[in-house]
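**Q** A predicted structure for the sequence below; I have some questions about it.
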Amino acid sequence: IESTGYEVMLCSLCLEEGVRCKMVDGVKSCSQCTKRGCSCDAGWVSMSSQRLLERQRELADAQARLSESLGRLFRLKKQQRFLQEKGIKLVNEGL
């Protein structure tokens, strides 16, 4: 398991001992729990999948912030055009 396994979210034992939690397909315990003969509560999501999920969340957050910023920019541009038109109108009317 140690040499051919893939990292998964830490089980309680690996978290407590501060070691990496590795599993292989078809085995229900990580390498550390297998060595000790204890039950394993490791996550079944690999670390690479976990990183991908984190990146997807970060991307969604960044897209939401971008959308908010673009909305603000469009509102400010609209206000700017309105004020310019109003200023031109006032100058033309001699006020």
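**A** That came through fine.
**Q** hey, let's count contacts and neighbours off CA atoms from now on
**A** OK.
**Q** so what's C33 up against?
**A** L13, S39, C40 (Cα atoms under 8 Å, 6 or more residues apart in numbering).
**Q** Doesn't it lie inside a helix?
**A** Yes. The assignment for C33 by DSSP: H, G, I helix; E, B strand; the rest coil puts it in a helix.
**Q** ok but E2 is inside a strand, no?
**A** No. Applying three-state DSSP, one finds E2 to be coil, outside a strand.
**Q** try this one next to it:
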Amino acid sequence: RLQLSLTINFQDFEVMPYSFCISKGLECKMIEGIKRCSCCVRWGRSCDGSSVPVNALSRIITELGCLDRKELDAEKVLLELQSKLGEATARLVRLRKQKRSLHDRGAKMVSQSLRSLDELEEEERWKEDARRAAESEAVVEAQSWGALDVVDWDNVLGGVAASDFCPEASGSRFGAERSS
């Protein structure tokens, strides 16, 4: 037993210590072909060691670290690709929207017998100006009747305070309370 124990210590590789060796604080050393560590051989004990070399475990830990780094790199690449995909998708949506708009405006241009998109834009500007003028007239008329509380001024004025147009409205949301 002593000779085998000395042989194991001479040709050994360190393995993870198991039950007996851990309890005694001993190094657990084995060689291939022998299923017991040197300490267990010396004392004639059975050994529950699995002959997994410590350096194999350190290689596993090193490899896990390497895989973690590769995983982080792959995640970084994936995030960059997702960002590029999002940008490309937004660009595609924008181009499709422009295409639909151009198609619709072209159809309007033809139906209104206009010669260019510039004429169509001028026509649309004229209609928008006319709509705003009519809206302004309606607002002035409503104000002249004292109807500040029946008009949604935020909607009509686009967020401009009613007090900017009608001094009686300052200090209250609708101004009707002050005039009473």
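**A** Sure, I can see it. Keep in mind the model is a prediction, meaning the values are calculated, not measured.
**Q** Dump the contacts of C33 of the first structure into TSV; add distance to E68 of the first structure as well.
**A** Putting these into TSV (distance: Cα to Cα, whole Å) gives the following:
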residue	distance to E68 of the first structure
L13	43
S39	47
C40	44
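**Q** Turn those residues into TSV, including secondary structure.
**A** Formatted as TSV, those follow (three-state DSSP):
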residue	secondary structure
L13	helix
S39	coil
C40	coil
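**Q** what residue of the first structure takes the place of E32 of the second structure?
**A** Aligned by TM-score structural alignment, E32 of the second structure pairs with D25 of the first structure.
**Q** Next, count neighbours for K29 of the second structure.
**A** Per other Cα atoms under 10 Å, the neighbour tally for K29 of the second structure reads 27.
**Q** Check which helix or strand it maps to.
**A** Assigned by DSSP states H and E, K29 of the second structure belongs to strand 28-30.
**Q** Could I get the full set of helices for the first structure?
**A** Along the first structure, counting by DSSP state H, helices occupy 12-17, 31-36, 47-92.
**Q** ok, back up a step: the strand holding K29 of the second structure - contacts with which helices or strands?
**A** helix 2-10, strand 13-15, helix 38-43 (3 or more Cα pairs under 8 Å, 6 or more residues apart in numbering; DSSP states H and E).
**Q** and V110 of the second structure, which of these is closest to it?
**A** Of all these, it is strand 13-15 that lies closest to V110 of the second structure, at 86.7 Å by Cα to Cα.
**Q** Pull up the aligned stretch in the first structure for that closest one.
**A** The aligned range for strand 13-15 of the second structure is 6-8, by TM-score structural alignment.
**Q** and the matching stretch, how far from the chain's centre?
**A** 19 Å (Cα atoms, centre = their mean, to the nearest Å).
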